[in-house]
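Participant: Sequence and predicted structure, then a few things I'm wondering about:
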Amino acid sequence: MTDVTGGPGRSGEGVAGRVAALTGSAPGPARPVGGGDICDAYRIALADGRTVFAKTLVGAPRGFFAAEAAGLELLRSTGSVAVPEVIGAGPDILVLEWVEPGAASAGQAERLGRELAALHSTPAPVWGGTDPALPVHLGSVPLPSPPEPPSGAEDWPVFHAEWRLLPLLRRAVDGGGIGPGDARDVERLCEALASGGASGGTAGGGTAGGGTAGPSQPPAVIHGDLWSGNVLWSADGRARLIDPAAQGGHPETDLAVLELFGCPHLERLLAAYEEVRPLPGHRGRVPLHQLQHLLVHAVLFGSGYGARCGAAARAALG
């Protein structure tokens, strides 16, 4: 999401004690860092010499930061992508190692492309989250999961329509974030997916497939919210992934969301990715995989994004 960390005009009061409890070291001043509208974010030097990043949210949904910490650890466990070390999490705070930012470079982008290809080659047991106690969030919006998540390669189109797009569409409609015509086009796309949107082959090989959803794809570990602001370009030359909505998902979602708001050196990143993991025909499926995030933005920010949702649905339908 475009609004994950470091909202303006907020205070670091009370952060020191929570950071001390999670790190076991006395913190210095909490210095605000920028980045978004949902959480407050701080850079804090500790007495033991470490520097940490802390993000807080008053009244955070239950399990909000525990889910983020679990997502980071899931990504780390694949051995493919780099993420900040999780130091501690509480009900309303997450503390991570501080990663010194650096300039985006073509070299970092190419390495990240290859690392994402490796991440997306990591199987996930089911579609969606695996722990009902730690719901996946996009920004502040929770993503539901079925009581018994499906796991088959052929299950993604129906899962995506019924447990991602339609619940978000209902929220956007109820909140006035999307108009009737655009909402109907999203519904039409969901009907197409539910009626057999996948077709033939396997992502990463074989044919491109003829259905709306493209080739069948088994669930893979994905970042889940990989807009460009969640790529932390580092001073040490290796990009870190932050603020995940990690889950069993479709790899093309990560790639499509990278394009949604622009990403430095994107063409180099995608070219490096496809050297490892080719995706025949994926360009035509970008609108489909961007729609979930556009719907979340319609929920949070209103009808300007609702119009983009309708346009994406129509493009996905062809």
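Facilitator: Great, that's in hand.

Participant: Please make it C-alpha for all contacts and neighbour counts, starting now.
Facilitator: OK.

Participant: Mind listing residues that contact whichever strand or helix holds Gly17?
Facilitator: Per DSSP states H and E, Gly17 falls inside helix 15-23. Applying Cα atoms under 8 Å, 6 or more residues apart in numbering, the contact partners of helix 15-23 are Ala26, Pro27, Gly28, Pro29, Ala30, Ala54, Thr56, Ile87, Gly88, Ala89, Ile93, Val95.

Participant: Quick check: next helix or strand after it?
Facilitator: Helix 15-23 is succeeded, C-terminally, by strand 27-32 (DSSP H and E).

Participant: And that following strand, what's buried?
Facilitator: Buried residues in strand 27-32, defined by neighbour count with 16 or more other Cα atoms under 10 Å: Pro27, Ala30, Pro32.

Participant: Closest one of these to Thr202?
Facilitator: Among the buried residues of strand 27-32, Pro32 lies closest to Thr202 (Cα to Cα), at 45.7 Å.

Participant: That closest one contacts Gly12, correct?
Facilitator: Yes. Assessed by Cα atoms under 8 Å, Pro32 is found in contact with Gly12 at 7.3 Å.

Participant: rewinding a little: between the helix holding Gly17 and strand 27-32, how big is the angle?
Facilitator: If you take axes from the mean of the first three to the mean of the last three Cα atoms, to 10 degrees, helix 15-23 sits at 120 degrees to strand 27-32.

Participant: ok, and for helix 15-23, which residues are buried?
Facilitator: Buried positions in helix 15-23, judged by neighbour count with 16+ other Cα under 10 Å: Val15, Ala16, Arg18, Val19, Thr23.

Participant: let's bring in a second one:
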Amino acid sequence: MSRSDQALVAVAELTGDTPSSAHQLGGGDAAAAFEVRLADGGTVFAKTAGDGMPGASAAEAASLTWLAEAGSVPVPAVHGHDDRWLVTDHISTASPTKPAAEELGRGLARLHAAGAPAHGAPPPGGPTDAWIGLAPMRNEPALDWPSFYAAHRIEPYLRRAVDSGTLTAQEGEVITQVCTRLDDLAGPAEPPARLHGDLWNGNVHWGEDSTGVRAWLIDPAAHGGHRETDLAMLQLFGCPHLERVLSSYEEAYPLSEGWRDRVGLHQLFPLLVHAVLFGRGFATRAVTAARSALG
């Protein structure tokens, strides 16, 4: 059975709707994605997790539901999921606008302010062992952000990068120094925020509905964490009208003094993930971010 036929079967079984056709879309590295047209003329989005990614669909479904509960930034509604498939709303594509970027900033502020039970907490009903792209990611509640960030966002990927030779032992020591000094480098203590968790530009989908153009959050790896992490990841690969997003965020929920100096600290996590997945180029960027954090 082709992947498109599998998507049709999954949509029928998970939603009870009658699909008529499936068109495969370009997507990320972790999944195959489809626009599925229904017999009633509507459309849904269906994606299947990559091989060897147990729990990925359940983790994403729980993440989307948790983000939606905040009522802050639009996310696709979940229509159903199983061990391999996730079916959500299909969101049309539109060009980014400055007003939509400003609303994204305000929405992210509201999302983060909605909070989480603890730093490292998974979404309600979400698994402890989740995924960020093709990399495993553990959501383990911790007493404070520095201990969570060191134990579950830096050290696992640092070990893999050094063990594989992607990072040298000497480079790994620079990053270890960041973990040692996190209490001093993290800035003022923050309450756990409700994070998207993988907020790079590709996971901000500019779409249009009856209200106009809006930025939708897709493909989350949600958990409780430091709100500067989401914002730092958004800056990692750029984002349309980025400064408007950030300035609107600050107006709604001012960031602690010195937050721009901590961008490298918060980018260290996604850069290490990319080093593990994609190699040496990201490893050198991770070392640069670590040195920036150390000052």
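Facilitator: Great, that's in hand. Every value quoted in this text rests on a predicted model; they were computed, and no experiment measured them.

Participant: And the TM-score between them?
Facilitator: Overlay of the two chains. TM-score (TM-score structural alignment, normalised by the length of structure 2): 0.93; 288 aligned residues with a Cα RMSD of 1.6 Å.

Participant: can you name the residues of structure 2 that the helix holding Gly17 of structure 1 overlays?
Facilitator: Mapped onto structure 2 using TM-score structural alignment, helix 15-23 of structure 1 covers residues 7-15.

Participant: What's the average distance for that stretch when superposed on structure 1?
Facilitator: With mean Cα distance after the TM-score superposition for structure 1, stretch 7-15 of structure 2 departs from structure 1 by a mean of 1.2 Å once superposed.

Participant: centroid residue for structure 1?
Facilitator: Nearest residue to the geometric centre of structure 1 (Cα atoms, centre = their mean): Asp225, 1.1 Å.

Participant: which position in structure 2 aligns with that residue?
Facilitator: Under TM-score structural alignment, Asp225 of structure 1 pairs with Asp198 in structure 2.

Participant: who touches that match in this structure?
Facilitator: Taking Cα under 8 Å, 6+ apart as the test, what Asp198 of structure 2 contacts is Ile132, Asp219, Pro220, Ala221, Ala222, Asp230, Met233.

Participant: Show me where structure 1 has its helices.
Facilitator: In structure 1, the helices defined using DSSP state H lie at 15-23, 64-77, 106-119, 156-160, 166-174, 180-194, 251-260, 266-276, 286-301, 303-317.

Participant: Just give me the match in structure 2 for Asp174 of structure 1.
Facilitator: Match for Asp174 of structure 1 (TM-score structural alignment): Asp163.

Participant: For burial, what's the neighbour tally of that match?
Facilitator: 12 (other Cα atoms under 10 Å).

Participant: same deal with the one 3 residues further on?
Facilitator: The local packing count at Thr166 of structure 2 equals 21, with neighbours defined by other Cα under 10 Å.

Participant: Excluding chain neighbours, what is closest to it?
Facilitator: In space, and not counting its chain neighbours, Thr166 of structure 2 is closest to Arg280: 5.4 Å by Cα to Cα, 6 or more residues apart in numbering.

Participant: which position in structure 1 aligns with the one you found?
Facilitator: In structure 1, Arg280 of structure 2 lands on Ser303 (TM-score structural alignment).

Participant: Turn the buried residues of helix 15-23 of structure 1 into CSV, columns for distance to Asp131 of structure 1.
Facilitator: Listed next are the buried residues of helix 15-23 of structure 1 as CSV, based on distance: Cα to Cα, whole Å:
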residue, distance to Asp131 of structure 1
Val15, 28
Ala16, 30
Arg18, 26
Val19, 26
Thr23, 26
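
Participant: Farthest pair within those?
Facilitator: Checking the buried residues of helix 15-23 of structure 1 with Cα to Cα, the most distant pair is Val15 and Thr23, at 12.1 Å.

Participant: which one in structure 1 is aligned with Ala70 of structure 2?
Facilitator: In structure 1, the residue paired with Ala70 of structure 2 is Thr78, using TM-score structural alignment.

Participant: And its match, how far from Val221 of structure 1?
Facilitator: To Val221 of structure 1, Thr78 of structure 1 is 8 Å away according to Cα to Cα, to the nearest Å.
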